Structure formats: C-alpha cells, structure tokens
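> Structure for this input, please:
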Amino acid sequence: MSLHIPEKREDDALSREHAHVLQQLLVAIEAVRIRRQEQYREQRHLQLKRFTQQELNDEACPTYKNWLIGRSRRLPERAMLMQIADYLECSLSERNELLLAAQYVPEQPEWESADLQRALEYAQQIMVTLPYPAAVVTHTFQVHAANELFLHLFGLPPLATIPPQQRTTPHFLLHPDICRRSTMSAEARALWQQHALFCFQLFMRQNALSQYEPWYQQYIREWCELPGFRNYWEKARIASRQEVAPVKHMLARTAITGELVPIRLRYMQIAISGRTSPAVAALLPDDEATRAVFASFLL
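A predicted model of the protein is given here:
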C-alpha cells in the first residue's frame, strides 16, 4: 500500500523544481523587460511598444500574466521563449540569459579573435583551390578575401585598396557599374532583383538572433546610404522566403579580347564548419558560354 508514496514524493520534488526554474525565468524576463522600458522612457519606439507586462502577454506570450500570478507553472517551450526574446528585442547575450534561466542550452556565438582568424585562414585555403569567382565572407557580409576571378568579374581593384567599411556584399551588389551590367534586359533585371532579395534575406536569416545588436543596427544604417538598399531591404522583409539563389545574369569581359559577353551564374555558399560563418561564396557557371569565359582566365 505504500508503493505509490515515493512516486508522489518524486512528483512533488519535480513540481518544486519546475516552480523554482519558472521563478528564476520570470526574474530574468522582468529584468530585460524593465531594462527595455527604461531604454525607451525618453524616446518613442518606432512600433509604439511600451514593454509592459500586459503588452508582453498580449503580443508575445498569452500565459505570461498567468505565470506572474501563479495560475500556471508550466515551463515554456524553447520556441515560446525565443518569441518572448523577439518581443523584448533581446541581444544574443540577453537571449542566452533567458535560455539559461529556463535551463535550455544557450545559442552558440559566432567565432571570435583567434578562432575566427583560424577559420578565415582555412576558408581562404579552400577559396584559392576553386576555378570559379569566389570570396570569403562572414555572417556580417564582410568580404575578407577574394580570388582574382572574382575581382575581375566585378571590376574591382585589389581588396586591400578598398576601405574596410566598403568591403561588404551590399556595396558590391549595389555598385552602379555592377547593377548596370546585371540588368541589361528585362529578364536579367528581374533575376537580379530576385538575387538581391535572396542576399538580404540570407543576411536576415543568418543574423536573426543578432538583429538588435549594435553592430547589426550600424551595418543597416550604413547600407541605407547605398542606392536602392532601403527599397530592397524592406521588400526582403515581407517577400516569400527564397531557399535557393536564383540564376544571375550579367555582362563580363573575356580575358582574351576584353569583349563584354552575357554570362549566367549560380550562387553557392560553402560552409567550412558546423557554423554558417565564415564561408566561401562562389559563383558557378550555369551555361557553356560562362564556362568558356572562366576558362579563358585559367589559360
């Protein structure tokens, strides 16, 4: 008759543990919420957020008020916790504070310092073996290295001569000369626009957990100065997600005659580890004419 007592004690212990975890999670959420409320006390939020408990409950987590008054002790799933973090505009470190408070594995930060340098060097070793235009890029869309074929294709000088703040994918993609050579027909223009949307959606996906970081906001402010960026960025936010990059048409100069000829390129990103950054971005030929142009530079 006493066989069920240990089980009940285990249930009670588990319930107390859940209550303890939920309490420390609420403390962590409230700390971020109050911090964000103070941040916007003297300025108007673009979306008119007030970061109140009621607003958090209405906009992100319908059970939040029930947690606060003790009506519910059910721990949130990771997806719900990330939704709360999105509402609170959490930085990566703040997201990890919430995840750890709820006893979830934190999000992995990007490579830094010596680890990043080693990864960049390894990516560059891969890049130089490719017979295609290729560059080493990070999740910030900073271009750290590019092979000769890449520089020739886009009419760029040696990478070291370009100011660091201009060595980014948007600067190259939206360069007036590159735009002109990529939009020589109605079909090419449509594909180029799709390619631009794909690139900016890729940036959003790769940095979804860092969109409120200062570096992210700084990059967007700088890129908004580029012609056409703001328009494509806003379209990319609401457009259907593109899983595969569209074929890119452009005019390229042959190595033998210097003549401008139409080519077709397909974008491919090569990851060098379990992380998305750094990576080798390569442009593969999509037809025989493009292969011939590439081959002329390898003679």
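> hey, let's count contacts and neighbours off CA atoms from now on
Fine.
> May I see the buried residues of the longest helix anywhere in the chain?
As assigned by DSSP state H, the longest helix anywhere in the chain is helix 5-39. By neighbour count with 16 or more other C-alpha atoms under 10 Å, helix 5-39 contains the buried residues 18-19, 21-26, 28-29, 32-33, 36-37.
> Give the burial count for Pro62, as a bare number.
13 (other C-alpha atoms under 10 Å).
> can you give me the end-to-end distance of stretch 99-112?
Taking C-alpha to C-alpha, to the nearest Å, stretch 99-112 runs 22 Å from one end to the other.
> Identify each of the strands in this structure and give its residue range.
Under the criterion DSSP state E, the chain contains strands at 134-137, 143-146, 248-253, 260-271, 279-285.
> any idea where the helices of the stretch 101-250 of the chain begin and end?
113-127, 148-153, 169-173, 176-182, 186-206, 214-223, 229-238 (DSSP state H, counting those that start in this stretch).
> the inter-axis angle of the last one versus helix 214-223?
What that stands for is helix 229-238. For helix 229-238 against helix 214-223, the angle by axes from the mean of the first three to the mean of the last three C-alpha atoms, to 10 degrees is 130 degrees.
> Quick one: list the elements packing against helix 229-238.
Helices and strands touching helix 229-238, by 3 or more C-alpha pairs under 8 Å, 6 or more residues apart in numbering; DSSP states H and E, are helix 186-206.
> how deep is the closest residue to Ala85 other than its chain neighbours tucked in, by neighbour count?
With C-alpha to C-alpha, 6 or more residues apart in numbering as the criterion, Ala85 has its nearest non-adjacent residue at 6.0 Å, and that residue is Arg95. Using other C-alpha under 10 Å, Arg95 has 25 neighbouring residues.
> Now show me the structure for the sequence below, then we'll compare the two:
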Amino acid sequence: MLEEQFARELRRWRSRRRISQLDLAIRADTTQRHLSFLEQGRSQPGRAMVVRLAESLDLSLRERNELLLAAGYAPIYTESSLDAPELGPVREALERILDGHLPYPAVVVRPYGELVTANPAFDVLSEGAAPALLEPPVNVLRLALHPDGMARRVQNLAEWGRHITGSLRDQARQSPDPALEEFIAELAGYLPDIDPPAAHLGFAVPLRLRVREGELHLITTLTSFATAVDVTLSELRLEAFLPADETTATILRQRG
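Next comes the predicted model:
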C-alpha cells in the first residue's frame, strides 16, 4: 500500500537526519500526532504535506520527487536535459564564468564528479593522464586520485585526497547511495596512508601539483545554484581553482 511505502520512507529519512518527531512536526507546521499517524501508515498525506516534509528534511530535489512518488503523487520538479532550450541562459552563464576565471582552471560537474564542461586551463590538471581517464564521460575525482591520472603529480596526495573522500562520505551520510559507497571505496583504495598525519598551518589545505614550471599550490571553491527548482540544475557544481601563492599565479598566467 502507498501509505506503508510512504511511511517507511518518511521514517527512514527522519532517522537518517536524526530529527525527532516533534522537531519535524514543528518544522513542517503540523502536529506530532499527525506525523505519528503518517509514519505508522494510518494516514495518507496530501501533496502539500509531502512537499513540506521533504523541505523540512532538507532533501534534494531528486529525493523530494522520490518521496512524492512514494506517496502516490507525480513529481513536481522537472529534470531537464542540459541541451534543453530552457537551460540555454544557464549554459551561457556557466561559459561566461568559466572564461572569466581564466587563466585559472575551472570545471562544471554533475554529482560524484562527472565532468560537464571546463575552461581551457583544465589542461593543467589533465596533462599526462592516461587517455582512458579522459574518455567521456570524464570523472574529475577519479582523474584526480587515480595513479594514472593527476595522482602521480600531486605532492600531498594522502592529505588532499582524503578531503575528497571525506566530502563524498559526508554526501553519503546525507543521501545514502550504494553506487556512491562503491565509488568512495574505489577512490580510497588509490590513497597512501598518512604516517603521521601532518598538521597543516594556513587558511586551507592546498592542492600541491607538480608541473613542468614548478609546483602549483591551488585552493578550490564550489558554487551551486541555490534557488534551482530543476533537478538537473540543482545538481550542477562549479569548482574553481585559485592560486594560493604568487608563484602559482605567475605560472598559470604565463601558461595562459
């Protein structure tokens, strides 16, 4: 029955978020009694209630659609193709941002690191990588940590790589996915041990990347479309690399 399916999913997400029934009821502007009935499959929620609960549980747009389906309702958030005309302004905006970030590298990725597009400075990250890692669809996280990719040039692979896998583990705790767990295990297998863990002094842990001109120190920023109501758009991330010192900036300007 739909009530039981929705009840099971609601209990699972509330447990995953570690929220009490009372707290979730307050967030969703309902009563604890009604929420208890929903979790027992004794009541059928209206569509507006499902949306409020999904928002209160901080679910992604894709997960909100799945919760609506579990309750017997059609998804309300569209999932457009990146080539769709309605996303034309988005594509143009991303291209302007990527070009404006030159001579520093920047990429746009889908979940779990699948490359959508990049600016020409991406070659500082991909140079010397095995051709198989650069065949579409390129995964920039695999490229970063694979021994035939960037890893052979990353001077602080153990430390920097664990920031990547740590971030993915945070995602997995937030939104469990067996495919993501498998991917994390793959990436973790590429990383050497940290012995002993080095204390880092500074404002951020940089990527220390060897290039023919010397060693780059790069830090990253992540940008997302915070107000997106399209699944595809909500899942895009723009990762921009910035120089952490003047030497790095000079090398990248000269290469550019």
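> residues in contact with Ala245 of structure 1?
Applying C-alpha atoms under 8 Å, 6 or more residues apart in numbering to Ala245 of structure 1 gives the contacts 195, 198-199, 266-268.
> With neighbour count as added columns, please give those residues in JSON lines.
Listed next are the contacts of Ala245 of structure 1 as JSON lines, based on neighbours: other C-alpha atoms under 10 Å:
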{"residue": "His195", "neighbour count": "22"}
{"residue": "Phe198", "neighbour count": "22"}
{"residue": "Cys199", "neighbour count": "22"}
{"residue": "Arg266", "neighbour count": "17"}
{"residue": "Tyr267", "neighbour count": "18"}
{"residue": "Met268", "neighbour count": "14"}
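> what number of residues lie near the residue lying closest to Arg62 of structure 2 once chain neighbours are set aside?
Once flanking residues are discounted, Arg62 of structure 2 sits nearest to Val231: 5.9 Å by C-alpha to C-alpha, 6+ apart. When counting by other C-alpha under 10 Å, one arrives at 19 neighbours for Val231 of structure 2.
> swap in Ala204 of structure 2?
11.
> for the one 3 residues further on, same thing?
Neighbours of Leu207 of structure 2 under the rule other C-alpha under 10 Å: 22.
> Likewise for Arg78 of structure 1?
Arg78 of structure 1 sits with 15 neighbouring residues when counted by other C-alpha under 10 Å.
> Nearest to the middle of structure 2, which residue? Look it up for me.
Pro111 (4.9 Å; C-alpha atoms, centre = their mean).
> Run through the residues that contact Thr112 of structure 2.
Actually, residue 112 of structure 2 is Tyr rather than Thr. 139, 141, 168, 180.
> Name the nearest residue to the third one, sequence neighbours excluded.
It refers to Leu168 of structure 2. Ile184 (6.8 Å).
> same check, this time on Ser224 of structure 2
Distance criterion C-alpha to C-alpha, 6+ apart; nearest residue to Ser224 of structure 2, sequence neighbours excluded, is Arg237 at 5.0 Å.
> Roughly how far does the one you found sit from Glu66 of structure 2?
22 Å.
> List the contacts of the closest residue to Ala70 of structure 2 other than its chain neighbours.
In space, and not counting its chain neighbours, Ala70 of structure 2 is closest to Phe6: 5.0 Å by C-alpha to C-alpha, 6+ apart. Applying C-alpha under 8 Å, 6+ apart to Phe6 of structure 2 gives the contacts 38-39, 41, 67, 70-71.
> before we move on, back to that, what would the contacts of Tyr112 of structure 2 look like in CSV with distance to Glu213 of structure 2?
Shown next, in CSV, are those (distance: C-alpha to C-alpha, whole Å):
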residue, distance to Glu213 of structure 2
Asn139, 26
Leu141, 24
Leu168, 32
Leu180, 36
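> quick check, nearest of those residues to Thr248 of structure 2?
Leu141 (21.8 Å; C-alpha to C-alpha).
> Map that closest one onto structure 1.
Using TM-score structural alignment, the equivalent of Leu141 of structure 2 in structure 1 is Pro170.
> What distance do you get for the closest residue in space to its match that isn't next to it in sequence to Trp233 of structure 1?
Here the nearest residue to Pro170 of structure 1 in space, its sequence neighbours aside, is Trp223; by C-alpha to C-alpha, 6+ apart that works out to 7.1 Å. As for Trp223 of structure 1, its distance to Trp233 of structure 1 is 10 Å (criterion: C-alpha to C-alpha).
> before we move on, back to that, ok, of the buried residues of helix 5-39 of structure 1, which one's closest to Leu260 of structure 1?
Arg36 (53.8 Å).
> Please report how far that closest one lies from Asn96 of structure 1.
As judged by C-alpha to C-alpha, Arg36 of structure 1 and Asn96 of structure 1 stand 16 Å apart.
> repeat for Phe297 of structure 1
48 Å.
> Looking at those two, which has the bigger crowd around it?
Each of Phe297 of structure 1 and Asn96 has its neighbours counted (other C-alpha under 10 Å); Asn96 has more, 20 against 15.
> For the equivalent of that one over in structure 2, which residues are in contact?
Matched by TM-score structural alignment, Asn96 of structure 1 corresponds to Leu68 in structure 2. By C-alpha under 8 Å, 6+ apart, Leu68 of structure 2 lies in contact with 47, 50-51, 74-75.
> Now Glu148 of structure 1: closest residue in space, sequence neighbours ignored.
Pro133 (7.5 Å).
> How many residues are close by whichever residue in structure 2 pairs up with the one you found?
Per TM-score structural alignment, the equivalent position to Pro133 of structure 1 in structure 2 is Pro105. Pro105 of structure 2: 24 surrounding residues under other C-alpha under 10 Å.
> dump the residue contacts of Pro105 of structure 2.
118-122, 124-125, 240-242.
> repeat for Leu151 of structure 1
Per C-alpha under 8 Å, 6+ apart, neighbours of Leu151 of structure 1: 133, 157-158.
> Verify the contact between the residue nearest to Leu168 of structure 2 and Arg169 for me.
Yes. With contacts counted by C-alpha atoms under 8 Å, Ile184 of structure 2 reaches Arg169, the gap being 7.3 Å.
> Pick out whichever of these two has more residues nearby.
Neighbour count, other C-alpha under 10 Å: between Ile184 of structure 2 and Arg169, Ile184 has more, with 20 against 17.
> Look up how far Ser224 of structure 2 lies from Thr117 of structure 2.
Noted for Thr117 of structure 2: a distance of 15 Å to Ser224 of structure 2, by C-alpha to C-alpha.
> Check Asp177 of structure 2 too.
21 Å.
> Could you pull up the residues touching Ile84 of structure 1?
56, 60-61.
> Nearest to Pro262 of structure 1, out of those: which one, please.
Ala60 (49.3 Å).
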